[in-house]
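> My questions concern the predicted model and sequence given below.
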Amino acid sequence: MSIGLVVRDLRKRFGATEIIKGASLEIAAGERHAVIGPNGAGKSTFFHLISGLLTPDSGTIELDGHNIAGLAPHVINRLGLSRSFQVTSLFARMSVFENLRNAAMRSAGAGLCFWRAAGTYAALNARAEQMLDVIGLVARRDVPAGALAYAEQRALEIGLAVASGARIVLLDEPTAGMSHAETDRAVALIRRVTETATLVMIEHDLGVVFDLADRITVLADGQVIATGRPDAVRADTAVRAAYLGTAADAFA
């Protein structure tokens, strides 16, 4: 089994408050892994550290054996890790197709080039068209991203994370704010687009977590209190205690 992402003794402090307190995690290549925990557990900070938005105070983050801790987000992306955000982050005035084409530029070999129009790259356009079909937005191809319905924007954001060709995809609450029907479609989409990638996701909907994840890591107060297969995590007494008064019934 090859290892895709390894986090060792990660720590992050804001002033006098330590948010991440020596968290460690190991994710196999091709795995679907969920990070869960009560509000304030440090999940988003943990993702920010892995993706380069924040620099850890100490610890290592290894991507394919290379320490990426402290590297800039664009450098980490080029090394094969991409992510989405809780709050949708799109080019609102660009069309769905143009958003996907921008995300696909690196994987299609189209770097920064002021003297050549993006539309002249056949491979780039083909990748964007492929992603349109995968995320089910072919009919919305030329619609500005800002005019999409909320669930469509979330689908596009997932598409952007995958279009870059990243081997590891981080999704931050991909089904937040969705109806049951929209959540079902989002789960099917996530399953489809991560067939050839490693998935790491933060998700509050425990039904989604237990449906999608091969393994689950539970954060509480900035520390990993459990990691394992869904059935083992569901039965863990420390996990159940962490969720008392919030979502403990989901573990019943």
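The structure has been received and is ready for your questions. Numbering: from 1, shown residues only.

> drop to CA atoms for contacts and neighbour counts, all remaining ones
Will do.

> Which stretches in this protein count as helices?
With DSSP state H as the criterion, the chain has helices at 43-51, 73-78, 96-104, 122-134, 150-163, 180-193, 206-212, 230-235, 237-242.

> ok, and what's touching the second one?
Residues external to helix 73-78 that are found in contact with it (C-alpha atoms under 8 Å, 6 or more residues apart in numbering): 51, 52, 53, 68, 82, 106, 166.

> change it to 6 Å
Residues from elsewhere that reach helix 73-78 (C-alpha atoms under 6 Å, 6 or more residues apart in numbering): 51, 52.

> Quick check: closest non-adjacent residue to residue 29.
Nearest residue to residue 29, sequence neighbours excluded (C-alpha to C-alpha, 6 or more residues apart in numbering): residue 4, at 4.3 Å.

> list the contacts for the one you found?
Going by C-alpha under 6 Å, 6+ apart, residue 4 touches 27, 28, 29, 64.

> what number of residues lie near the nearest residue to residue 217 once chain neighbours are set aside?
Sequence neighbours aside, residue 227 is the residue nearest to residue 217 in space, at 4.3 Å (criterion: C-alpha to C-alpha, 6+ apart). As a burial measure, residue 227 scores 21 neighbours (other C-alpha atoms under 10 Å).

> does residue 227 really touch residue 215, like I thought?
No: using C-alpha atoms under 6 Å, residue 227 is not in contact with residue 215; the gap is 7.1 Å.

> Tell me how far residue 241 lies from residue 248.
8 Å (C-alpha to C-alpha, to the nearest Å).

> putting a second one here so we can go through both:
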Amino acid sequence: MASQLEIDSVIKSYDDRTQILTDIYLKCETGDIIGMLGRNGSGKTTLMKILFGTLYAERKFIRIDGKVYDCPYKTNDVLCYLPQHEFLPKHLKIEKVVQLYLGQTSVESFFYDQTLNQLRKSKVGSLSGGELRYFEIKLLLSTDSKFVLLDEPFNGCSPVLIGSIMALIVEAPKTKGIILTDHDYRNVFDVANRYCLIFDGGIRWIKDKHELVRWGYVPATKS
């Protein structure tokens, strides 16, 4: 039976005046890869932080498998989050990070990966931006968390690494639900199996690229 994540009735304002999210409802089930689109400042990152539990909202209601959570990040194996910024200690070797996150028994299988095997003794701070992003994403997808939030996972990556990251996401176990954002809608449509657009503080579900034109997200000539 699929696990289910729901966030409902979200209201978030800044400066007590500007309401960025208005009565948002979003549901993600294990097996879903939801691509979330929206212009800069539309509230994509804000919604992810509220869902993770690290950002206050005037109103929110979060349920995972029917259980209500205020701060999901405080509960093991429920939800993990890839922020846009680096989040791993730069002084640690990546092999040590894997051990801390996944346990010693998972280290060898984690490095059955041509991209990472040659870097396993390297420190986090010595990795290039693209290498670090790939490592962070594989690490979070390898945890026991049922749901994973990926905020701009392709940012700063070469086309080759973007392809490798997409493969990681698509090959993630069907026991996970994934919500991701990206500024390039083409990346989102290449990897996700459901799509939504944050527009005027609400969520609009998108069936195809033509609907992005209808909502004014992309020009008609580039649809």
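It's in. Nothing here was measured: the structure is a model prediction, and the numbers come from that model.

> what's the TM-score for these two chains?
Once superposed, the chains reach a TM-score of 0.90 (TM-score structural alignment, normalised by the length of structure 2), with 222 aligned residues with a C-alpha RMSD of 2.1 Å.

> Between residue 241 and residue 248 of structure 1, tell me which one has more neighbours.
residue 248 (14 against 11).

> What distance do you get for that one to residue 125 of structure 1?
Residue 248 of structure 1 is 47 Å from residue 125 of structure 1, where distance means C-alpha to C-alpha.

> do residue 21 of structure 1 as well
44 Å.

> picking up where we left off before, could you dump the helices of structure 1 into CSV with distance to residue 173 of structure 1 added?
Shown next, in CSV, are the helices of structure 1 (distance: least, C-alpha to C-alpha, whole Å):
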stretch, distance to residue 173 of structure 1
helix 43-51, 10
helix 73-78, 19
helix 96-104, 20
helix 122-134, 20
helix 150-163, 10
helix 180-193, 11
helix 206-212, 10
helix 230-235, 18
helix 237-242, 19
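
> before we move on, back to that, can you tell me which of the contacts of residue 4 of structure 1 lies closest to residue 221 of structure 1?
Minimum distance to residue 221 of structure 1 across the contacts of residue 4 of structure 1 is 21.0 Å, recorded for residue 27 (C-alpha to C-alpha).

> Tell me the residue in structure 2 aligned with that closest one.
Residue 27 of structure 1 maps onto residue 28 in structure 2 when the alignment is built from TM-score structural alignment.

> Now do the contacts for the closest residue to its match other than its chain neighbours.
Spatial nearest neighbour of residue 28 of structure 2, excluding adjacent residues (C-alpha to C-alpha, 6+ apart): residue 5 at 5.1 Å. Residue 5 of structure 2 makes contact with 27, 28, 63, 64 under the criterion C-alpha under 6 Å, 6+ apart.

> Next one: the spatially closest residue to the last one that is not a sequence neighbour relative to residue 188 of structure 2, how far apart?
Closest residue to residue 64 of structure 2 apart from its sequence neighbours, by C-alpha to C-alpha, 6+ apart: residue 5 at 4.5 Å. In this structure, residue 5 of structure 2 and residue 188 of structure 2 are separated by 20 Å, where distance is defined by C-alpha to C-alpha.

> What residue in structure 1 is paired with residue 51 of structure 2?
Match for residue 51 of structure 2 (TM-score structural alignment): residue 50.

> Can you tell me the number of residues neighbouring its match?
Counted with other C-alpha under 10 Å, residue 50 of structure 1 comes out at 29.

> circling back to that earlier point, nearest to residue 89 of structure 1, of the helices of structure 1?
Nearest to residue 89 of structure 1, of all these, is helix 150-163, at 7.2 Å by C-alpha to C-alpha.

> list the helices and strands that closest one packs on?
On a contact count with 3 or more C-alpha pairs under 6 Å, 6 or more residues apart in numbering; DSSP states H and E, helix 150-163 of structure 1 meets helix 96-104.

> and the helix it packs on, how far from the chain's centre?
Here the centre of helix 96-104 of structure 1 is set off from its chain's centre by 18 Å, with C-alpha atoms, centre = their mean, to the nearest Å.

> Over to stretch 94-106 of structure 1?
For stretch 94-106 of structure 1, the distance to the chain centre is 18 Å (C-alpha atoms, centre = their mean).

> What of stretch 16-34 of structure 1?
On C-alpha atoms, centre = their mean, the centre of stretch 16-34 of structure 1 falls 13 Å from that of its chain.

> Give the buried residues for that stretch.
Buried positions in stretch 16-34 of structure 1, judged by neighbour count with 16 or more other C-alpha atoms under 10 Å: 19-24, 26-34.

> okay, which residue is most central for structure 2?
residue 150 (1.5 Å; C-alpha atoms, centre = their mean).

> sorry, back to before: next, give me the two most distant ones among the contacts of residue 5 of structure 2.
Farthest-apart pair in the contacts of residue 5 of structure 2 is 28 and 63; separation 10.7 Å (C-alpha to C-alpha).

> Residue 223 of structure 1 is nearest to which of the helices of structure 1?
That would be, of the helices of structure 1 and by C-alpha to C-alpha, helix 43-51, which comes in at 9.8 Å.
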